[in-house]
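mind folding the following:
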Amino acid sequence: MPDPNPAALEFLLTRRSRPAKTLIPPVPTAQELTPILTAAARSPDHGKLEPWRLIVIQGAAFARLADLAETRGRALKLDEEQIAKGRAQYDQGNLAVAVIFSPQDSPKIPLVEQRYSAGAVCLALLNAALAAGWGANWLTGWPVHDADFLREGLEVTAPEEVAGLIHIGTERMVPPERPRPDLDRITTWLSA
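The predicted structure is shown next:
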């Protein structure tokens, strides 16, 4: 007979990301962030390869990354709206954790499984931050798909990639609920 955890299940059934642009200080201290990072590091990891690492972005790093996003957007000849959107994520940030997909050589564990593990870290980090009472949001955006932005801004080089930026802070407003998937439409039951 299973040993249910109703509080955990209720949390998962009602969890809701908070838009990053609505998150304000205060943000978690290093001491408050450590158990959130620890929870994320317990994600499924076939082969115990740890095909991911974490970069905590805070303070003046946001201004530097915002300027770099604008510079890279202009170098890439993006339109003003794209540049502004890429810059805004960093202009508005106060604390974020970049989950870096860091593939490992393995004859047994395919890269796709390693990539899924990095995605699992993103979701675990997001949920751990929410469970700890913070607002949190998982984003990417065009800058993290630009090799020069990654190299200059985060010291990330191929074959590494950003799986996600998890913004964490104090929510200034509770967002309205949004439509959820229709389980009957997306679920198939196989019994034979």
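
drop to CA atoms for contacts and neighbour counts, all remaining ones
Fine.

now do the strands in this structure.
In the chain, the segments counted as strands under DSSP state E are 23-24, 52-58, 95-101, 135-139, 161-171.

off-centre distance for the shortest one?
Think strand 23-24. On the basis of C-alpha atoms, centre = their mean, to the nearest Å, the separation between the geometric centre of strand 23-24 and that of its chain is 16 Å.

summarise which helices and strands it is packed against.
Applying 3 or more C-alpha pairs under 8 Å, 6 or more residues apart in numbering; DSSP states H and E, one finds that strand 23-24 makes contact with strand 161-171.

the structure of the following sequence is requested for comparison with the preceding one:
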Amino acid sequence: MTQDAFAFLQTRQSQPAKLFKGPVPDRDELLEILTAATRVPDHGKLEPWRLIVLDKPAMARLADLAETHATQIGADAEKIAKGRGQYDMGQLAVVVISSPKASDKIPLAEQILSAGALCFGVLNAALAKGWGANWLSGWPAHDAQFAAKAFDCTEPETVAGIIHIGTVVTPAPDRPRPDLSKLITWA
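Have a look, this model is predicted:
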């Protein structure tokens, strides 16, 4: 089993979310994915994150909200299209909200990294279950006003990632991987 897990990690790859179609995981299967994914550093049960599951109707509402918000802030047509884009194409997504807690023991940076680890956990758990998965965000998710309206984010919450999950119809080719000889220093 350990070798199978390592082989998965060596070959895993995200697929472009724009290629996903239905079906998507049902509620029970998504709960299995999220249960596996939340086995991340939670720092003494602090759990400095929360999750929002977006279905197709929620995606449509967010696409409209992204367009409205982009128009209100004077965005150009390209930015408006990008803002709508991932929500228009989405079938199902899990939004990971970084939700740091006041703590004398757990540094803010570690709490934020825990939310990032959760994003990667959701991504890998969905892939391991045979679904297509892609971790995206986009400019609206990093806009505090949009995040407040869309995801009820309050200070100091931020969107760590939006993990799209669906059925891959046409697998994308693997991308070039980093040249580790240029990135590792052995000390």
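
export the strands of structure 1 to JSON lines and tack on distance to Asn5 of structure 1 and mean neighbour count?
Below are the strands of structure 1 laid out as JSON lines (distance: least, C-alpha to C-alpha, whole Å; neighbours: other C-alpha atoms under 10 Å):
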{"stretch": "strand 23-24", "distance to Asn5 of structure 1": "29", "mean neighbour count": "20"}
{"stretch": "strand 52-58", "distance to Asn5 of structure 1": "29", "mean neighbour count": "17"}
{"stretch": "strand 95-101", "distance to Asn5 of structure 1": "28", "mean neighbour count": "24"}
{"stretch": "strand 135-139", "distance to Asn5 of structure 1": "23", "mean neighbour count": "24"}
{"stretch": "strand 161-171", "distance to Asn5 of structure 1": "26", "mean neighbour count": "24"}
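
can I get those strands in a markdown table including distance to Arg87 of structure 1?
What follows is these, written out as a markdown table (distance: least, C-alpha to C-alpha, whole Å):
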| stretch | distance to Arg87 of structure 1 |
| --- | --- |
| strand 23-24 | 16 |
| strand 52-58 | 15 |
| strand 95-101 | 15 |
| strand 135-139 | 13 |
| strand 161-171 | 14 |
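
Provide the aligned range in structure 1 for stretch 63-70 of structure 2.
Equivalent residues of stretch 63-70 of structure 2 are located at 66-73 in structure 1, counting by TM-score structural alignment.

what's the mean distance for the matching stretch versus structure 2?
Its match in structure 2 and stretch 66-73 of structure 1 itself, once the structures are fitted together, sit a mean 0.4 Å apart by mean C-alpha distance after the TM-score superposition for structure 1.
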